[in-house]
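Asker: Sequence first, then the predicted structure, then my questions.
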Amino acid sequence: MLESTTTEHKYHYDHNLERQKKSWAVFLLSLSLLLFIFTFVGLTTEFSERINEFLIDQLGYTNKWSTSFGPDWFLHINNNFSSLGSAPIILCFLIIAAGYYKIRKQRKRFSKFLSIVIGGGIIMQILKIFFAEELPYEPIKFLTTTVSAFPSGHTMMATIYYLTLAVFITRWQSKKKVRSFTLITTSSLIFLIAASRILSGAHTFTEVLAGWSAGMAWLCFCWMLERYVKKNRNMV
C-alpha cells in the first residue's frame, strides 16, 4: 500500500525491546570504532602483511609489474566485484531506487535512504582527506582521483549502501527466512567486494577493514538516531 494512502498509527512502545535494540546498536558502534582505531594505530599491520605473503605464495602476482594477485582471468573477476562498490555503480543504483520510491510515492523513505548513503559518502571523503599524505591543488581532483587509500572507499560505501538497502527491504518482510536470506546475501556481497579490493592489489587488509568498520560505525549511528527519533515521536 502506498505511503500517501497509509494512515499513520500509534504503536505500543515496548521499552524492553527498544532497550535491547539500543544495547545492540551501542555494542556494534563501539566495536566498529574500536576496529577502526586498531587499523589507524597499526595494530592490524602485521596481520595484513601476513595476508599479503600468503596471497603471494598461493597465487603470485598477476605479472611482474602489478600488485594484483592471481592470473588475468582472476583479476578480471575481482575487478568486476570491485566495481559494485564504485561511485558510478552506486549512483546508478540510487537513481533506480529514486525511481522506485517515486512510483511508490514513498518520498520520506527515500529521503531517509538518501541521507544515510550521501552522509556516509561525505564521512568517507572527510576521512580520506584527513588521512591523506598529500592533497591535490585542484578541487576537481578531490572527486576524480584517490586522495588516500585509507580507508577503502569501495568497501565503506558498499557496506553503507547495500546494508541500508537490505534493512529497508527486510523491515517490510514478515517471514524470518526471507529476512535472514536477504541479510546473509547482502553480507556475502559486501565480503566479496572487500576481498576483491585486496586481491586486485588496490588495498591492504588494514585499509579494507578500516573501510568496513567506518561504514558500520556510520550505520550504527544512524540506527541509534532513528530509534531516538521514533521514541520521541512514539510512532512506527
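Answerer: Arrived safely, thanks for sending.
Asker: CA atoms for contacts and neighbours, from now on please.
Answerer: Fine.
Asker: what's near enough to touch Thr170?
Answerer: When contacts are counted by Cα atoms under 8 Å, 6 or more residues apart in numbering, Thr170 touches Val178, Arg179, Thr182, Leu183.
Asker: repeat that for 10 Å
Answerer: Residues near Thr170 by Cα atoms under 10 Å, 6 or more residues apart in numbering: Lys176, Val178, Arg179, Ser180, Phe181, Thr182, Leu183.
Asker: Show me which parts of the longest helix anywhere in the chain are buried, residue by residue.
Answerer: Longest helix of the chain, by residue count under DSSP state H: helix 205-233. Buried residues in helix 205-233, defined by neighbour count with 16 or more other Cα atoms under 10 Å: 205-224, 227.
Asker: okay, now the one to match up with it:
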Amino acid sequence: MSTPRSVRIAQGLWQKIEYEYRLLLGFVVAIGLAVTFGALAGEMMEGDFRAFDRNFLLALRHSDDLATPIGPQFIETAMVDITALGSETILTLVTLIALGFLVLRKRYRQTLLVAAAVGGGAMISGILKSLFSRARPDVVPHLVPVSSGSFPSGHAMNSAIIFLTLAVLIARSYEDARTRSFIVGLAALATLTIGFSRLYLGVHWPTDVAAGWLVGLAWALLMGMIAITLQKRRKIEQPVDDTTESEEKL
C-alpha cells in the first residue's frame, strides 16, 4: 500500500523543519563558543584567572620538586609522545592522509571542502596566535622546548581544528550513526589528550588550552553545518551507507 500524499507532504515538511532547527541550533552553539572565547580572552588579559592557572599547574607537579610531574615516569614519556601529535608536521600529515582517503573514494568535491576548511582553520589559528602575546608559564619547569606565545594554545587549537574538522566532514560520508560517532569520538579523544599533555608538560596555562579547544570546536561545528547544507543542496557527494556498501562487495 502506497503512502498517502498528505502523509508524504507532512513527512517532508517535518524533515525540513528538523533540518532548519539543526542548522539554527548549530549556528547558535558556534556563536556561543566564539563569545565564550572572547570572554575568556578578556578575563585572561585582565589577570582574573592567574590564581587558577597557577594552582592547576602546581597540582600536576610534586611540591618538593616542581621539575617532576605527578605519576610514574612512563606517563611523562607518554605525554611527550602525545603532545607531538599536535605538532604542525603531524597535523599536516594527517590532513594529507585524510585528503588522500577522500580522493581514493572519488569524493572530489568533499576533498576540496575539507582542504578549504583545514586551510581556513590554519589561517584563523595563525591570526589569533599573533593577536596575543601572553608569556609561557613560569611556575614550573617546561618538560619540552617551546618558543611562541602562550595564548591560545597552538597545539590545542590546531589539533581541535584539524582533527575535529576532519572528523566532522569525513563522518558526513557515512549514514551509519555508529560509524559517525566513532570517527568524531576518536577525534575528540585525541584533541582532549593533546591539550592535557600541554598542561602536564607545563608549557601552557589551562586557560590557553581551553581557549584553543573553544576555537577548534566552533570551527569544526561551522564546517559541519556547511557540509550538511551543501549535501542537502547536492553540491557535494552524499553520505553512503557503509554497511550496505560492504554487503554489495561481498
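Answerer: Received the coordinates, thanks. Here the structure is a predicted model, which means the values were calculated and not measured.
Asker: In PyMOL, how would I select just the buried ones from the contacts of Thr170 of the first structure?
Answerer: To isolate the buried members of the contacts of Thr170 of the first structure in PyMOL, using 16+ other Cα under 10 Å:
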select buried, resi 179+182+183
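Asker: Just name the closest of the contacts of Thr170 of the first structure to Arg233 of the first structure, please.
Answerer: Closest approach between those and Arg233 of the first structure, by Cα to Cα: Arg179, at 26.3 Å.
Asker: From Gln125 of the first structure, how far out is that closest one?
Answerer: 32 Å (Cα to Cα, to the nearest Å).
Asker: The helix or strand containing Ile75 of the second structure: average distance to aligned residues in the first structure?
Answerer: Ile75 of the second structure belongs to helix 73-83 when assigned by DSSP states H and E. Following the fit onto the first structure, the mean deviation recorded for helix 73-83 of the second structure is 1.8 Å by mean Cα distance after the TM-score superposition for the first structure.
Asker: Check what contacts that helix and list those residues.
Answerer: For helix 73-83 of the second structure, contacts defined as Cα under 10 Å, 6+ apart pick out 68-70, 143-144, 155-156, 159, 190-191, 193-201.
Asker: same deal with stretch 172-180 of the first structure?
Answerer: Residues from elsewhere that reach stretch 172-180 of the first structure, judged by Cα under 10 Å, 6+ apart: Ala166, Val167, Ile169, Thr170, Arg171, Thr182, Leu183, Ile184, Thr185, Thr186.
Asker: List buried residues within the residues you listed.
Answerer: Counted by 16+ other Cα under 10 Å, the contacts of stretch 172-180 of the first structure give Ala166, Thr170, Thr182, Leu183, Thr186 as buried.
Asker: and Gly42 of the second structure, how many neighbours?
Answerer: Gly42 of the second structure is flanked by 12 other residues according to other Cα atoms under 10 Å.
Asker: now do the one 10 residues further on
Answerer: The criterion is other Cα under 10 Å. On that basis, Phe52 of the second structure has 13 neighbouring residues.
Asker: Find the residue at the geometric middle of the second structure.
Answerer: Most central in the second structure under Cα atoms, centre = their mean is Ala160, positioned 2.5 Å from the mean C-alpha point.
Asker: was I right about it contacting Ile194?
Answerer: Yes: assessed by Cα atoms under 10 Å, Ala160 of the second structure is found in contact with Ile194 at 9.2 Å.
Asker: and for those two, which residues touch both?
Answerer: Joint contacts of Ala160 of the second structure and Ile194 (Cα under 10 Å, 6+ apart) are Gly86, Ala188.
Asker: Going along the chain, name the helices of the second structure.
Answerer: 5-46, 50-59, 73-83, 88-104, 108-131, 154-159, 165-171, 177-200, 206-232, 242-249.
Asker: Distance to Ser148 of the second structure for these - can I get that in a markdown table?
Answerer: As requested, the helices of the second structure are exported to a markdown table (distance: least, Cα to Cα, whole Å):
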| stretch | distance to Ser148 of the second structure |
| --- | --- |
| helix 5-46 | 17 |
| helix 50-59 | 19 |
| helix 73-83 | 15 |
| helix 88-104 | 13 |
| helix 108-131 | 9 |
| helix 154-159 | 9 |
| helix 165-171 | 24 |
| helix 177-200 | 14 |
| helix 206-232 | 13 |
| helix 242-249 | 43 |
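Asker: Pick the most buried one from those.
Answerer: Mean neighbour count, computed with mean count of other Cα atoms under 10 Å, is highest for helix 154-159 among the helices of the second structure, reaching a mean of 29.
Asker: Mean distance of that one to its aligned residues in the first structure, please.
Answerer: Relative to the first structure, helix 154-159 of the second structure is 1.0 Å off (mean Cα distance after the TM-score superposition for the first structure).
Asker: contacting residues around Glu245 of the second structure?
Answerer: Contacts of Glu245 of the second structure (Cα under 10 Å, 6+ apart): none.
Asker: That one and Leu201 of the second structure, how far apart?
Answerer: 44 Å.
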